[in-house]
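K.L.:
take a look and give me a structure for this.
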Amino acid sequence: MSQESNIQLITKFYEAFQNRDAETMASCYHEDITFEDPVFGELKEQHASNMWRMLLKQGDSELKIRYSNVNASDSVGSCNWEADYHFSKTGRLVKNRIKANFKFKDGLIIDHRDSFSMWKWAQMALGPVGLLLGFTPIIKNKVRAQALKALSQFESQF
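P.N.:
Model prediction:
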């Protein structure tokens, strides 16, 4: 695919995210997608799309998504995106700033890697506990275990 098509694909993905349209987001992913971020770790295939479905269905109804600096070549791409939402476990406001990197195959996203500071996220989401322990594997592993458990419970409804 061309640079322009891949820029359009990233834009389609984030516009769907802004519109809370998980099905359109999933349609941007290759069936062999690999997604990774600091909270969920690595998710493959339908689990990646189901994560977005879960987050949009069960997450903060006041979620605000912004994206910028969309760049792509014929094989890779990137953008910056921001998510403002209330973390469900604590009700605390999170203003997460994320760097997304993509790889493309057959006109779709085959690899999506989001990176952000787990410590900053934990400070916003968890408050004082996150400030003191958010950089430790203890918090990271606990948050990941809870996120994967929620995803598994969500997927068991299908």
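K.L.:
please make it C-alpha for all contacts and neighbour counts, starting now.
P.N.:
OK.
K.L.:
packing partners of the longest helix belonging to the chain?
P.N.:
Longest helix in the chain by number of residues (criterion: DSSP state H): helix 137-155. For helix 137-155, the packing partners by 3 or more Cα pairs under 8 Å, 6 or more residues apart in numbering; DSSP states H and E come out as helix 46-58.
K.L.:
next, the angle helix 46-58 makes with the longest helix of the chain.
P.N.:
90 degrees (axes from the mean of the first three to the mean of the last three Cα atoms, to 10 degrees).
K.L.:
now do helix 137-155: distance to the chain's middle.
P.N.:
Counting by Cα atoms, centre = their mean, to the nearest Å, helix 137-155 is centred 14 Å from the centre of its parent chain.
K.L.:
likewise stretch 116-135?
P.N.:
17 Å.
K.L.:
so which bits of it are buried?
P.N.:
118-127, 130-131, 133-135 (16 or more other Cα atoms under 10 Å).
K.L.:
residue contacts, G130?
P.N.:
By Cα atoms under 8 Å, 6 or more residues apart in numbering, the contact list for G130 reads 119-124, 139.
K.L.:
second chain to compare with the first, below:
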Amino acid sequence: MNLNSDDKIIQHKDSFDLYQWSRQVLGITGFFIGWTPFFRKKLNSQTHKMLLTFEQNYNAPQQGGSGPIT
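P.N.:
Have a look, this model is predicted:
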């Protein structure tokens, strides 16, 4: 992480180990399938659907209002 003279972040890089996460979340199942392309594709597909649903609900007009300001 790099900071400027005001101690504000100017560059930051995250890393994520999907295999390690799958073992923590799914236990022995994650140990056996967490590294496979099948698991990665299935997880990506499910989370993409969840994101689309969230975006549709967030962007829908709110009752008594006109939705988010854009």
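K.L.:
any idea what the TM-score is?
P.N.:
TM-score of the superposed chains, computed with TM-score structural alignment, normalised by the length of structure 2, equals 0.66; 56 aligned residues with a Cα RMSD of 1.9 Å.
K.L.:
ok, back up a step: the buried residues of stretch 116-135 of structure 1 in strands, which ones?
P.N.:
Of these, none are assigned to strands by DSSP state E.
K.L.:
closest to Y67 of structure 1 among those residues?
P.N.:
Nearest to Y67 of structure 1, judged by Cα to Cα, of the buried residues of stretch 116-135 of structure 1 is W121 at 18.0 Å.
K.L.:
wait, that closest one sits on L93?
P.N.:
No. Counting by Cα atoms under 8 Å, L93 is not a contact partner of W121 of structure 1; they are 10.1 Å apart.
K.L.:
shared neighbours, those two?
P.N.:
Both W121 of structure 1 and L93 lack any common contact, where contact means Cα under 8 Å, 6+ apart.
K.L.:
so how far is F17 of structure 1 from I65 of structure 1?
P.N.:
To F17 of structure 1, I65 of structure 1 is 7 Å away according to Cα to Cα, to the nearest Å.
K.L.:
please identify which of those two sits among more neighbours.
P.N.:
F17 (21 against 18; other Cα atoms under 10 Å).
K.L.:
what about that one, helix or strand, and which?
P.N.:
Using DSSP states H and E, F17 of structure 1 maps to helix 3-18.
K.L.:
following that helix, which helix or strand shows up next?
P.N.:
Next helix or strand after helix 3-18 of structure 1 toward the C-terminus (DSSP H and E): helix 22-27.
K.L.:
and that following helix, which stretch of structure 2?
P.N.:
Against structure 2, there is no aligned range for helix 22-27 of structure 1 (TM-score structural alignment).
K.L.:
for the helix or strand following that helix, packing partners?
P.N.:
Downstream of helix 22-27 of structure 1, the first helix or strand assigned by DSSP H and E is strand 29-37. Other helices and strands packing on strand 29-37 of structure 1, by 3+ Cα pairs under 8 Å, 6+ apart, are strand 41-44, helix 46-58, strand 108-115.
K.L.:
in a markdown table: the ones you listed, plus mean neighbour count and distance to A83 of structure 1.
P.N.:
Listed next are these as a markdown table, based on neighbours: other Cα atoms under 10 Å; distance: least, Cα to Cα, whole Å:
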| stretch | mean neighbour count | distance to A83 of structure 1 |
| --- | --- | --- |
| strand 41-44 | 16 | 18 |
| helix 46-58 | 18 | 12 |
| strand 108-115 | 21 | 12 |
